[in-house]
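Novice: Have a look at this prediction, sequence included:
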Amino acid sequence: MTRSPRRAAPDQGRHVPVLLPEVLAALGLDRDGLAVDGTFGAGGYTRGLLQAGPGVQVIAIDRDPTAIAAGQDLVRTAEGRLRLVQGCFGALDTLLAEAGEAGADWIVLDIGVSSMQLDQAQRGFSFRQDGPLDMRMGGDGPSAADLVNGSEEAVLADILYHFGEERRSRAVARAIVEARRRAPIETTAQLAELVAGVVRAEPGSPIHPATRSFQGLRIAVNDELGELVRGLHAAERALRPGGRLAVVTFHSLEDRIVKQFFAARSGRAAQSSRHLPGTEAPPPRSFRLVTKGPVLPSEGETDINPRARSAKLRAAERTEAPPPPTLSAIEALASLPADTRRARR
């Protein structure tokens, strides 16, 4: 586990990408080539990639149409070196092919909700400002309100427990079902107040009691863990030999998936003994690790950017081995258990 060095405070009022110098160093942009920012957001990593060298071309992907629209000024200032593509990074290899590219030299993924989305009350991601209970990154599909008002109690409890890591998930789900019998739960303030009536705030903690429940719903609405699993495999298919993948995560569920993916693909995962009869040969190693453990933000970065507190960076370099089959064990980490009867408090 490596902690990055201190850095100067950024300009106030500007979106600050987390661990940007560390991401650029891990990617090793030392030649001309094609970089992919799979999670464009407010464009922080894309700007860093463009500044790495005049021979670096960038394709930036985002599922949020408002992010694509807001990035058009950056496209113009990049003078032909940047293309924005609306879509999910879980299909980035297909999106690259549709853009006429045979592969990529560098890929960066910044997992989770963007600061821009959190700051827009009408998007319904945050309980700090009242707004419609939406949480959809792409604006399509069922919203958080649909899940809250339409899911069975056991399913809600599973979402909050497994995706939100909320220990009081059963009690919160029960309170939601009781409340929606009287009237639909339609706003972030309604839900936050309801959860706060069930989950006690920890003494001295700045974390709101509804934080974990909101996280769980957001992950479920956007299939964020499934998208991460698809994105890791898509990056594996898209990267040229010697190309590098850097992934920044913000909570343990995401980091566990990235850690286990890189461990399996680099040969660090536990293997069956070669002396046992009937065991299969290990798959070819499609990645070699660039970071031996997670790179953490410096204390200076977390002081000026509290969002960075839980960030972890992991990176690996693509080998010449062909992409092995999809890892079913990693896919399982992104799913709810089949048995929704598991006991919780």
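Specialist: Ah, there it is. Remember, predicted model here, so these are calculated numbers, not experimental data.

Novice: Please make it C-alpha for all contacts and neighbour counts, starting now.
Specialist: Fine.

Novice: if I pick Val195, what's in contact with it?
Specialist: Val195 makes contact with Val172, Ala175, Pro209, Ala210, Ser213, according to CA atoms under 8 Å, 6 or more residues apart in numbering.

Novice: how about 6 Å then?
Specialist: By CA atoms under 6 Å, 6 or more residues apart in numbering, the residues touching Val195 are Ala210.

Novice: ok but it is inside a helix, no?
Specialist: Yes. Assigned with DSSP: H, G, I helix; E, B strand; the rest coil, Val195 falls within a helix.

Novice: Give the burial count for Trp106, as a bare number.
Specialist: As a burial measure, Trp106 scores 29 neighbours (other CA atoms under 10 Å).

Novice: Determine the set of other helices and strands touching the helix or strand harbouring it.
Specialist: Using DSSP states H and E, Trp106 maps to strand 104-110. Applying 3 or more CA pairs under 6 Å, 6 or more residues apart in numbering; DSSP states H and E, we find strand 104-110 packed against strand 33-37, strand 239-249.

Novice: ok, second structure coming up, stack it against the first:
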Amino acid sequence: MSEQQPARHVPVMLSRIVELLAPALAAPGAVYVDCTLGLGGHAEAILTRCPNAHLIGIDRDPQALAHTRERLAPFAERVTLVPAVYDELPHVLAEHGRPRVQAILADLGLSSLQIDRTDRGFAYAVDAPLDMRMDGAQPLTAASVVNTYPVADLQRILSRFGEERFAPRVARAIVAARETEPFTTSARLVRVVADAIPMAARKTGGHPAKRTFQALRIEVNRELAALDAMLPAAVAALAVGGRLAVLSYHSLEDRAVKQVLRTAAEDRAPRDLPIVPPGFGPEVKLLTRGAEKPSTDEIAMNPRAASARLRAAERIEEAA
């Protein structure tokens, strides 16, 4: 199979993210961390808007890093690219001598490279190998999950990571089907999942395999575990005046972001104190009212942005 070139990346909520992060990147030596570099659309815009900023770009996908290195070649002197998962943020910053930074972005969606490369197996709309690894060097694949997990474990991940209300039926159907023949590609899995969901439910809520594929992708790549580790580390890595922006694409991600930012925006003093002593006030102030959504115009131009939710905060005080 010849290598497919990725479609031109369309960054989600680009102008709003630049608007939120640019004020923290005006001073010489400012550092911007892109935790999920992807194809570098946000990074390119921020480096263009903020000529004093240096980028530390993190991505677990070596193909994404290779494409983005070429895209960001005009800014090469201000770019450091790191192959890593975003929960390795503290290690990456320590390794590069940047324990405090001025801006951090985490765009938690799949990149165009991952969606449009059919051999990666992320999309349920085309028949492809059941892979779904963001890092091809890791051993666990989607095929491993559907062919080896006990029915109880399949039900657990479908329910927890896919919020699939028919998780027991889907899990049993997968296990029954694999006894006849192991799953190797996505088309057969899509058929089995769709057949396991009641006909009436297939008419609402989008593609019947959407939640199953989301759950498998999260399981294969440890996405929620990595997110739970990254979020508090990102808040801790911000210098005073530094800003964090996170783009989420499903409710599990958005709830995790909301909880961490809301906690960081609250007083840390015991509730019975009459005043909040220095060092115990909120660590951050929220820059968005709830979760901001893309405009209807953006969704019309880029339908993949439809589920995006943006939350942002600014560091206002160091932890005690």
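Specialist: Okay, I see it. In this text the structure is predicted, and so the values were computed from the model without any measurement.

Novice: How close are the two chains, by TM-score?
Specialist: Between these two chains, after superposing, the TM-score reads 0.89 (TM-score structural alignment, normalised by the length of structure 2); 304 aligned residues with a CA RMSD of 2.1 Å.

Novice: Pull up the aligned stretch in structure 2 for the strand holding Trp106 of structure 1.
Specialist: With TM-score structural alignment applied, strand 104-110 of structure 1 matches the range 101-107 in structure 2.

Novice: what number of residues lie near the closest residue to Val175 of structure 2 other than its chain neighbours?
Specialist: Excluding its sequence neighbours, the residue lying closest to Val175 of structure 2 (CA to CA, 6 or more residues apart in numbering) is Val151, at 6.5 Å. Counted with other CA under 10 Å, the neighbours of Val151 of structure 2 add up to 19.

Novice: Could you find the counterpart of Ser298 of structure 1 in structure 2?
Specialist: In structure 2, Ser298 of structure 1 lands on Ser295 (TM-score structural alignment).

Novice: Let me fix that, I meant to ask about Arg128 of structure 1.
Specialist: Here Arg128 of structure 1 is matched to Ala125 in structure 2, going by TM-score structural alignment.

Novice: Look up how far Phe213 of structure 2 lies from its match.
Specialist: When CA to CA, to the nearest Å is the yardstick, Ala125 of structure 2 and Phe213 of structure 2 sit 11 Å from each other.

Novice: higher neighbour count, the two?
Specialist: Phe213 (25 against 14).

Novice: Now do the same for the more buried one: helix, strand or coil?
Specialist: Phe213 of structure 2 - assigned by three-state DSSP - is helix.

Novice: how much does the strand holding Trp106 of structure 1 stray from structure 2?
Specialist: Following superposition, strand 104-110 of structure 1 is found to deviate from structure 2 by 0.4 Å on average (mean CA distance after the TM-score superposition for structure 1).

Novice: Now that strand: buried residues?
Specialist: For strand 104-110 of structure 1, the neighbour count (16 or more other CA atoms under 10 Å) marks Ala104, Asp105, Trp106, Ile107, Val108, Leu109, Asp110 as buried.

Novice: So which of those residues is the closest to Val36 of structure 1?
Specialist: Nearest to Val36 of structure 1 among the buried residues of strand 104-110 of structure 1: Ile107, at 4.6 Å, using CA to CA.

Novice: Check the gap between the closest one and Arg256 of structure 1 for me.
Specialist: According to CA to CA, Ile107 of structure 1 and Arg256 of structure 1 sit 19 Å apart.

Novice: Count the residues that sit near the counterpart of Arg69 of structure 2 in structure 1.
Specialist: Counting by TM-score structural alignment, Arg69 of structure 2 lines up with Gln72 in structure 1. Gln72 of structure 1: 14 surrounding residues under other CA under 10 Å.

Novice: Over to the one 5 residues further on?
Specialist: Taking other CA under 10 Å as the criterion, the count of residues near Thr77 of structure 1 is 10.

Novice: mind checking how far it is from Arg83 of structure 1?
Specialist: Using CA to CA, Thr77 of structure 1 is found at 12 Å from Arg83 of structure 1.

Novice: thinking again about what came up before, so which helix or strand takes in the match of Arg128 of structure 1?
Specialist: Here Ala125 of structure 2 sits in a region with no helix or strand, counting by DSSP H and E.

Novice: mind listing the strands for the stretch 51-200 of structure 1?
Specialist: Using DSSP state E, counting those that start in this stretch, the strands of the stretch 51-200 of structure 1 run over 56-62, 82-86, 104-110.

Novice: Ok, which of those strands comes nearest Pro241 of structure 1?
Specialist: Nearest of these to Pro241 of structure 1, taken as CA to CA: strand 104-110 at 8.1 Å.

Novice: got the angle for the closest one vs strand 33-37?
Specialist: If you take axes from the mean of the first three to the mean of the last three CA atoms, to 10 degrees, strand 104-110 of structure 1 sits at 20 degrees to strand 33-37.

Novice: Mind telling me what Leu313 of structure 1 corresponds to in structure 2?
Specialist: Leu313 of structure 1 maps onto Leu310 in structure 2, by TM-score structural alignment.

Novice: aligned partner of Gly41 of structure 1 in structure 2?
Specialist: In structure 2, Gly41 of structure 1 lines up with Gly38, judged by TM-score structural alignment.

Novice: Please look at that match and Ala66 and confirm they touch.
Specialist: No. The pair Gly38 of structure 2 and Ala66 fails to qualify as a contact (CA atoms under 6 Å) at a distance of 10.0 Å.

Novice: quick one, which of these two is more surrounded?
Specialist: Under the criterion of other CA under 10 Å, the comparison of Gly38 of structure 2 against Ala66 puts Gly38 first, with 30 against 12.

Novice: With that, I have no additional questions.
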